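*Asks:* sequence first, then the predicted structure, then my questions.
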Amino acid sequence: MRLGLLADIHGDGVGFQQALAWFASQAIEQILCAGDVVDRGPDADAIVQVLINRSIACIKGNHEFTLLREHSRWSQSNQRERLASRGRIVTQATLDYIAALPTSHRLQIENRCLVLAHGAPWSDVVDMLPESRSSKWQRLVREHPNDQIIVLGHTHRPMHVRCGHLTVLNPGSVYGVTIRDSHSCAIYDTASDSLTLYDLRSQQTRICPVIEIELS
């Protein structure tokens, strides 16, 4: 099975459409989004409508929580135009969609359990990186004894990690404005256990190298 993976779109409608076009050319069977659809870019409403129309599985990221918490205040600001251009004022339909999103989502992929989350399954603001301290990886393995694949976002850094019985994936960020952003999406092939990254700037692909994490 070939899974299209998205994360950290941040209202970047152009990057989002580029990602969908690439997925369409690659015979993707399912698309998953690991959160942070909103905030920073101006196109959240259009992106959310596509997510709804195409029934793309998605979860809340930390920027969804921020938008839900601050939207009323932002909407009453005397800088509404600037805030709207940064994706901080959206329609009620978008707010309703975001409010209904789960913080994580578990699904079956070819008799394997996949968990979709943002920073980490236990927190939307935790960074899971290959260089993260061992205790984070130990917790991930300990708390997911019956899962096989974890798809995360938040860091804006692509990642393909094997840790214990888990495969942990991050497609990087669709959003691509700062030096931190990867401006990428990815395809995970379950048969070959490979993560192919697609650079939305150069339109080039590369295989994300696998990093093995040994638990002490």
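*Replies:* Perfect, thanks for sending it.
*Asks:* going by C-alpha atoms from here, please, whenever you check contacts or count neighbours.
*Replies:* OK.
*Asks:* quick one, helices of this structure?
*Replies:* Taking DSSP state H as the test, the helices found in the chain are 13-25, 44-53, 62-75, 80-85, 92-100, 134-143.
*Asks:* now do the first one: distance to the chain's middle.
*Replies:* Between the centre of helix 13-25 and the centre of its host chain there is 14 Å, according to CA atoms, centre = their mean, to the nearest Å.
*Asks:* got the buried residues for it?
*Replies:* Of the residues in helix 13-25, those with enough neighbours to count as buried (16 or more other CA atoms under 10 Å) are 13, 15, 16, 18, 19, 20, 22, 23.
*Asks:* quick one: residue 48 and residue 94 touch, right?
*Replies:* Yes - judged on CA atoms under 8 Å, residue 48 makes contact with residue 94 at a distance of 6.4 Å.
*Asks:* more neighbours, these two?
*Replies:* The neighbour count for residue 48 versus residue 94, taken as other CA atoms under 10 Å, is higher for residue 48 (21 against 18).
*Asks:* report the contact partners of that one.
*Replies:* The contact partners of residue 48, taken as CA atoms under 8 Å, 6 or more residues apart in numbering, are 37, 94, 97.
*Asks:* relative to residue 155, how far out is it?
*Replies:* Distance, residue 48 to residue 155, using CA to CA, to the nearest Å: 21 Å.
*Asks:* could you do residue 17 as well?
*Replies:* 21 Å.
*Asks:* rewinding a little: can you lay out the helices of the chain as JSON lines showing distance to residue 185?
*Replies:* Written out in JSON lines, the entries for the helices of the chain read as follows (distance: least, CA to CA, whole Å):
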{"stretch": "helix 13-25", "distance to residue 185": "6"}
{"stretch": "helix 44-53", "distance to residue 185": "15"}
{"stretch": "helix 62-75", "distance to residue 185": "19"}
{"stretch": "helix 80-85", "distance to residue 185": "23"}
{"stretch": "helix 92-100", "distance to residue 185": "21"}
{"stretch": "helix 134-143", "distance to residue 185": "23"}
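*Asks:* of all these, which one comes closest to residue 177?
*Replies:* Go through the helices of the chain one by one with CA to CA and the one that ends up closest to residue 177 is helix 13-25, at 10.8 Å.
*Asks:* got the angle for that closest one vs helix 44-53?
*Replies:* Here helix 13-25 points in a direction 20 degrees away from that of helix 44-53 (axes from the mean of the first three to the mean of the last three CA atoms, to 10 degrees).
*Asks:* presented hereafter is structure B, for comparison with structure A:
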Amino acid sequence: MQIAAISDVHGNLAALNAVLADIASRGVDTIVNLGDIVSGGLFPRETADRLIPLGLPTIRGNHERQLLTLETDRMGASDRHAAAELRRDQLDWIAAMPETLRLADDVLLVHGTPGSDLTYFLETVTPQGLRAATLEEIEERAGTVDAAIILCGHTHIARVVRLGDGRTIVNPGSVGLPAYADALPFPHVAESGSPHARYAIVTRGEEGWSAELIQVAYDWDAAARDAEARGRPEWGHALRTGRVG
């Protein structure tokens, strides 16, 4: 069994199309979507229209939750843009998404961690910035979840960690935004270091699960220009470089 995991598209339709084309060339069994799908500085409505007909197993991320629960004046720029663009049927699609999802008995889809769409699973934020989480921190966040594979997103940083008991946590990285800055719980940046779109394929074989992290080239200069035209120069820099300006 092979599962392609995409996450954190953030309305980047060009990156999404490139990733879906690459996945199609590999003949996987299933594609799953780990949330943060439309909010950003690009094409929320068009991204939803691309994904809805595919009927992928999809969970909501923190941005989907925020779109459904926050008043517009409390939203950040990315959610406000999405809220202004999305149709009612697209919002209904988002509202129907679960927070987490079991795919077969041994695969769990989460956005952040099993208990939170905001907590980083494989990274930790300190007053000094972002760092890789320790094995002990990751085990605590995984808790007693009995899935052999936990697929997560949220940080946009592609990483695979195998716990001592054999459980494996896979973050496929971000399809649509390779770097960002955040202020909570302390100021920090998350950077992939290149502008590629990212996803992962996990494969169940005779010896258990394995994971492959994949990066895909697309026209990120055009995506950056689209973001800048929509008043998001910081997105333009991140899309071109994979770094925070």
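*Replies:* Noted; the coordinates are in hand. What you are looking at is a predicted structure, and each value in this text was computed from that prediction instead of being measured.
*Asks:* sorry, back to before: between the contacts of residue 48 of the first structure, which sits nearest residue 135 of the first structure?
*Replies:* Sorting these by how near they are to residue 135 of the first structure, with CA to CA, puts residue 37 at the top with 28.9 Å.
*Asks:* run a quick neighbour tally on that closest one.
*Replies:* 34.
*Asks:* can you check residue 146 of the first structure too?
*Replies:* 13.
*Asks:* for it, give me its contacts.
*Replies:* Residue 146 of the first structure makes contact with residue 113, according to CA under 8 Å, 6+ apart.
*Asks:* quick check: it vs residue 129 of the first structure, distance?
*Replies:* Here residue 146 of the first structure is placed at a distance of 22 Å from residue 129 of the first structure (CA to CA).
*Asks:* show me what contacts the most centrally placed residue in the first structure?
*Replies:* The geometric centre of the first structure, computed from its C-alpha atoms, lies nearest to residue 7 (CA atoms, centre = their mean), at 2.2 Å. With contacts defined as CA under 8 Å, 6+ apart, residue 7 of the first structure is in contact with 33-37, 152-154, 156, 170-174, 185.
*Asks:* one more time with 6 Å, if that's ok
*Replies:* Residue 7 of the first structure makes contact with 33, 34, 35, 153, 173, according to CA atoms under 6 Å, 6 or more residues apart in numbering.
*Asks:* excluding residues flanking it in the chain, which one is nearest the second one?
*Replies:* Counting by CA to CA, 6 or more residues apart in numbering, residue 7 is the residue found nearest to residue 34 of the first structure once chain neighbours are left out, at 4.7 Å.
*Asks:* same check, this time on residue 190 of the first structure
*Replies:* residue 1 (5.4 Å).
*Asks:* what's the burial count for that neighbour?
*Replies:* In terms of burial, residue 1 of the first structure registers 16 neighbours under the definition other CA under 10 Å.
*Asks:* with residue 237 of the second structure instead?
*Replies:* When neighbours are defined as other CA under 10 Å, residue 237 of the second structure has 21 of them.
*Asks:* sec struct for it, please.
*Replies:* Applying DSSP: H, G, I helix; E, B strand; the rest coil to residue 237 of the second structure yields a three-state assignment of helix.
*Asks:* of the helices of the first structure, which is nearest residue 112 of the first structure?
*Replies:* Smallest distance to residue 112 of the first structure across the helices of the first structure (CA to CA): 15.2 Å, for helix 134-143.
*Asks:* chain center to that closest one: distance?
*Replies:* Helix 134-143 of the first structure sits 20 Å away from the centroid of its parent chain (CA atoms, centre = their mean).
*Asks:* which residues of the first structure fall in strands?
*Replies:* Here the first structure has its strands, by DSSP state E, at 2-6, 30-33, 57-58, 105-109, 112-116, 149-151, 159-163, 166-170, 184-189, 194-199, 205-207, 210-213.
*Asks:* got CSV for the ones you listed, with mean neighbour count and distance to residue 124 of the first structure too?
*Replies:* As requested, the strands of the first structure are arranged in CSV below (neighbours: other CA atoms under 10 Å; distance: least, CA to CA, whole Å):
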stretch, mean neighbour count, distance to residue 124 of the first structure
strand 2-6, 24, 16
strand 30-33, 20, 14
strand 57-58, 22, 13
strand 105-109, 14, 13
strand 112-116, 19, 11
strand 149-151, 24, 13
strand 159-163, 21, 17
strand 166-170, 23, 14
strand 184-189, 26, 19
strand 194-199, 22, 23
strand 205-207, 13, 26
strand 210-213, 14, 22
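*Asks:* okay if I get those as CSV plus distance to residue 44 of the first structure?
*Replies:* Below are the strands of the first structure laid out as CSV (distance: least, CA to CA, whole Å):
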stretch, distance to residue 44 of the first structure
strand 2-6, 14
strand 30-33, 14
strand 57-58, 14
strand 105-109, 21
strand 112-116, 20
strand 149-151, 22
strand 159-163, 25
strand 166-170, 21
strand 184-189, 17
strand 194-199, 21
strand 205-207, 26
strand 210-213, 32
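*Asks:* nearest to residue 138 of the first structure, out of the ones you listed?
*Replies:* The closest of the strands of the first structure to residue 138 of the first structure is strand 159-163. By CA to CA, the value is 8.7 Å.
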